[in-house]
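In: what shape does this take:
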Amino acid sequence: MKQEEPSTNPKKRNWKQLVLGLTIGIGLWPVFLPYLYKYDVVIDAKNMLVISAAMFVSIFIALIIHECGHAVAGKAAGMVFMNISIGPFVYVRSGDRTLILFQMPALGYMGRAMLRFPDRLTDKDLIPKLKLYILGGPLVNLLTAVIAILLVYTKLPSGILLTFGMINLLFGSINLIPTENNGMQTDGRLLAMLSGKQPGKELVLLSYRMMQEDPEGTDWRPETVQAAEEAVRNHSDHPIAGALFYSLASHYLMMEKAANAEAIGRIVAFRTRSQKVDPLQDMADIAMIHILHQSDNLKEEPGIREKLAVIGTTEKVTRHFRDAYTAYLDNNRNTMMKELDVVEKILGKWHSLYLEGHYEKKRIEEIRASKL
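Out: Modelled structure (predicted):
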């Protein structure tokens, strides 16, 4: 039986997010205003330029601090480092390889620290360790903010240092608001899910369990696959369900079990969208498109062109697969091949969302071999 998940409706959460955002904004003034009065700061073009530059640099440093906080907390929880992204800079450990890449962030993330557990844990052991890992980022930002602001008002009066402290305060606080934007979950929302205050605990736990067993999705335990299926069925309205289905579809197609994948896809893919930009729903939809193509049923799918047309442009791999399939339906091999070349180039040696991209690269080969 499908569980009711009212809090996944963004309209019902907007007022709470607004109140929390205003509270944080108002809370910054008592930190900032005393400095203006105490040191009689002159607000002119030069100082505004300096503060603007300080804000830009502070955001970048705060992002580094945030992701390093996640990484350190994750290691303390017993996790294994996979990769860390800071803007376009990516550091990866993959098997015996170490890669340093310049790659635009996936799904709109400014930064991301990915770690996984090397050994299978019970939910009882997994939840507190995950909470520590997730809390690490915003807590380090807040600790940095407290230290910087105390120094400003005690020993090192500096508008630049105060700006740095406020940016970290803002960064840490916003990340603790339990919300999502275009399907992307804040640290606060993940914590709320794990605490049972918002729906989706099973989806989060399964995501990490699947990554622990095999990040590429070819060697999951049968009971893990079954649990993932049930979670997607029971929480099909949840944003994370789309990403989880994409992983399940990849697994089933690589195991040549397209019928299993399609049965789940009929629940999650091609849903009526509640928001215009929804990259996780895009992933669910393109996963279903892959399934239909492999089953040789793509051209017979009712309304297939309309279903392709609603897939957005936020995630580049998804977008160019969309355009390749559209060209396939148009019997336009040249355009199809060009779009697949773009997908292959974007995936490169390694991708922050698709990792080694074995499944996606296999799909490229199969689409290229298609008869139009």
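
In: please count neighbours and contacts with C-alpha atoms only from this point.
Out: Fine.

In: wait, what's in contact with the closest residue in space to Ala309 that isn't next to it in sequence?
Out: Here the nearest residue to Ala309 in space, its sequence neighbours aside, is Arg322; by Cα to Cα, 6 or more residues apart in numbering that works out to 7.9 Å. By Cα atoms under 8 Å, 6 or more residues apart in numbering, Arg322 lies in contact with Ile286, Leu308, Ala309, Ile311.

In: for the nearest residue to the first one once chain neighbours are set aside, give me its contacts.
Out: The spatially closest residue to Ile286, leaving aside those adjacent along the chain, is Thr318, at 6.5 Å (Cα to Cα, 6+ apart). Contacts here follow Cα under 8 Å, 6+ apart; on that basis Thr318 touches Asp282, Met283, Ile286, Ile311.

In: over to Phe32?
Out: Leu162.

In: tell me which residue is most central in the protein.
Out: The residue lying closest to the centre of the chain (Cα atoms, centre = their mean) is Met184, at 5.1 Å.

In: all helices for the protein, in order.
Out: Shown for the chain, the helices assigned by DSSP state H span residues 10-38, 45-76, 123-154, 159-175, 187-194, 201-213, 222-234, 239-254, 258-268, 279-294, 304-309, 316-329, 333-347, 358-368.

In: what angle do the second one and helix 123-154 make?
Out: Right, helix 45-76. Here the directions of helix 45-76 and helix 123-154 differ by 150 degrees (axes from the mean of the first three to the mean of the last three Cα atoms, to 10 degrees).

In: before we move on, the earlier item: okay if I get the contacts of Thr318 as CSV plus neighbour count?
Out: Conversion of the contacts of Thr318 to CSV gives the following (neighbours: other Cα atoms under 10 Å):
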residue, neighbour count
Asp282, 26
Met283, 24
Ile286, 24
Ile311, 25
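
In: which one of those is nearest Ala369?
Out: Taking Cα to Cα as the measure, Ala369 lies nearest Ile286 of the contacts of Thr318, at 18.5 Å.

In: let's compare: structure for the following, please.
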Amino acid sequence: MKNVLSFLLGGSIGFLAVLYFIFYPEPWSLRSALVIAASLLVGIVLSILLHECGHLFSGLTQGMHLLNLSVGPFVIERHEGKYHFHVVQSVLGYLGRVMMVFPERLDEKIMRQKLIRYIYGGPMTNIVLGTLSLILAFTALNYPFFLIFALVNLFLGVMNLKPVMAGSVMTDGMVIQKLKSDNPADYAVLLTGYALLLEELTTKDVKQWSPALIENLENLISVGDDPKSRVYLQTLGYRYLPNEPAKISMLAEPVAFKNEVQKSDYYSDITNITYATALFFGNEITDYPEIESHLQKISKLDKIIDLKRNALLSYVHGDITQSIQYLRDARNALGVWHPLYSRGEMEKRLIDCMIDAAENTHS
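Out: All right, here's what the predicted structure looks like:
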């Protein structure tokens, strides 16, 4: 059914484009080709921006606060009441993203309803604007840009409503499907993520976070109903490492190093690097069976994870100096702001602890 709908969407877009040029023929020339190419480029960028702004304004109507909004490498971040602009390469392949948070704890049912409206805001903005632009293209404003802008918006809006995974990222449609589900296991990870963002607004010191939230993270990982829950191993690593590596090892061991071949999977990467870091702090990494092979299967999706993997490989090989350099490179790569770590305070503290441990080994 999904393939049929995609075929119908593509066919409809093609039919509208052909129909437009039948009604309003354009003399083909280099100039007209350049105009169409420029219109397509501007239309795509503008459509992505409007999609994210649709999420933003829908979120504001639901009482949410903006954390950051990005289109390609361009990021607007709200930090300590001020807005900051960054140019940072996106991660995980998304072209645009907006992150928002509820300023207070909400009842689960109410939060789900508000999040559904917030998520719908992006694709519905594209669909509404695309429809209006299409009407204008066939009536008052017979200019190719409005047709192209309309078709790009309709494509982006409809495709985002399909409940699928785009690499390691869920489409809006999949998020909505999970939030509407009657099975708590489908939306538990999503709701916990917003609870985590709220806790992070209170303090960046994860060791001071609510014990109930930490217990919830541990339960989600232990149950394992949703592979995306493994991303919370990273948060728990910030809480328990370097002093309590056994707790991380206990949570991560059942799911770590299970990928038989190297592949791009962010959730597996998080699991594997967190487990390997726990082994490092527990002085077990050099004795772990086939550790080199396991580390080499971690993908290069995220530069920070890749550098930490290289640091641990160098440590296993006995090259402590190179290991420390990789860790310093990872800390520097976090910069002022990172798409997956935001300001990265907790990750920087963890990397500093790894550097100290490696230096103690070296001395």
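
In: about what we covered before: so who does the residue nearest to the centre of structure 1 touch?
Out: Leu107.

In: structure 2: which residue goes with Arg305 of structure 1?
Out: Aligned by TM-score structural alignment, Arg305 of structure 1 pairs with Glu292 of structure 2.

In: what's the neighbour count on its match?
Out: Neighbourhood size, Glu292 of structure 2 [other Cα atoms under 10 Å]: 17.

In: now swap in Leu36 of structure 1 and tell me
Out: Neighbours of Leu36 of structure 1 under the rule other Cα under 10 Å: 13.

In: separation between it and Ile291 of structure 1?
Out: Distance, Leu36 of structure 1 to Ile291 of structure 1, by Cα to Cα, to the nearest Å: 61 Å.

In: swap in Gly136 of structure 1?
Out: Applying Cα to Cα, the value for Gly136 of structure 1 to Ile291 of structure 1 is 38 Å.

In: and for Ala45 of structure 1?
Out: The gap separating Ala45 of structure 1 from Ile291 of structure 1 is 58 Å, by Cα to Cα.

In: neighbour count winner among these two?
Out: Of the pair Ala45 of structure 1 and Ile291, Ile291 is the one with more neighbours under other Cα under 10 Å, namely 24 against 9.

In: how about His294 of structure 2, nearest residue that isn't a chain neighbour?
Out: His294 of structure 2 sits nearest to Phe257 (Cα to Cα, 6+ apart), 5.9 Å away.

In: okay, the equivalent of that neighbour over in structure 1 and Val31 of structure 1: tell me how far apart.
Out: In structure 1, Phe257 of structure 2 lines up with Phe270, judged by TM-score structural alignment. Note on Phe270 of structure 1: its distance to Val31 of structure 1, by Cα to Cα, is 48 Å.

In: who has more neighbours, the two?
Out: Phe270 (21 against 15).

In: which stretch of structure 1 lines up against stretch 111-120 of structure 2?
Out: On structure 1, the counterpart of stretch 111-120 of structure 2 by TM-score structural alignment is residues 126-135.

In: centre of the chain versus that stretch, how much separation?
Out: 17 Å (Cα atoms, centre = their mean, to the nearest Å).

In: can you check stretch 356-372 of structure 1 too?
Out: On Cα atoms, centre = their mean, the centre of stretch 356-372 of structure 1 falls 24 Å from that of its chain.

In: and the contacts of that stretch?
Out: Applying Cα under 8 Å, 6+ apart, the contact partners of stretch 356-372 of structure 1 are 216, 250, 254, 290, 294, 328-329, 331-333, 336-337, 340, 344, 347, 349-351, 354.

In: stretch 52-59 of structure 2 too?
Out: The contact list for stretch 52-59 of structure 2 (Cα under 8 Å, 6+ apart) reads 65-66, 69-71, 96-98, 100, 114-115, 117-125.

In: buried subset of these?
Out: Buried by 16 or more other Cα atoms under 10 Å: 65-66, 69-71, 96-98, 100, 114-115, 117-125, out of the contacts of stretch 52-59 of structure 2.

In: show me what Phe155 of structure 2 aligns to in structure 1.
Out: Aligned against structure 1 - with TM-score structural alignment as the criterion - Phe155 of structure 2 pairs with Leu170.

In: hang on, isn't its match packed against Thr23?
Out: No. Leu170 of structure 1 is beyond contact range of Thr23, at 11.1 Å (criterion: Cα atoms under 8 Å).

In: these two: who's more crowded?
Out: The residue with more neighbours, out of Leu170 of structure 1 and Thr23, is Leu170; 22 against 11, by other Cα under 10 Å.
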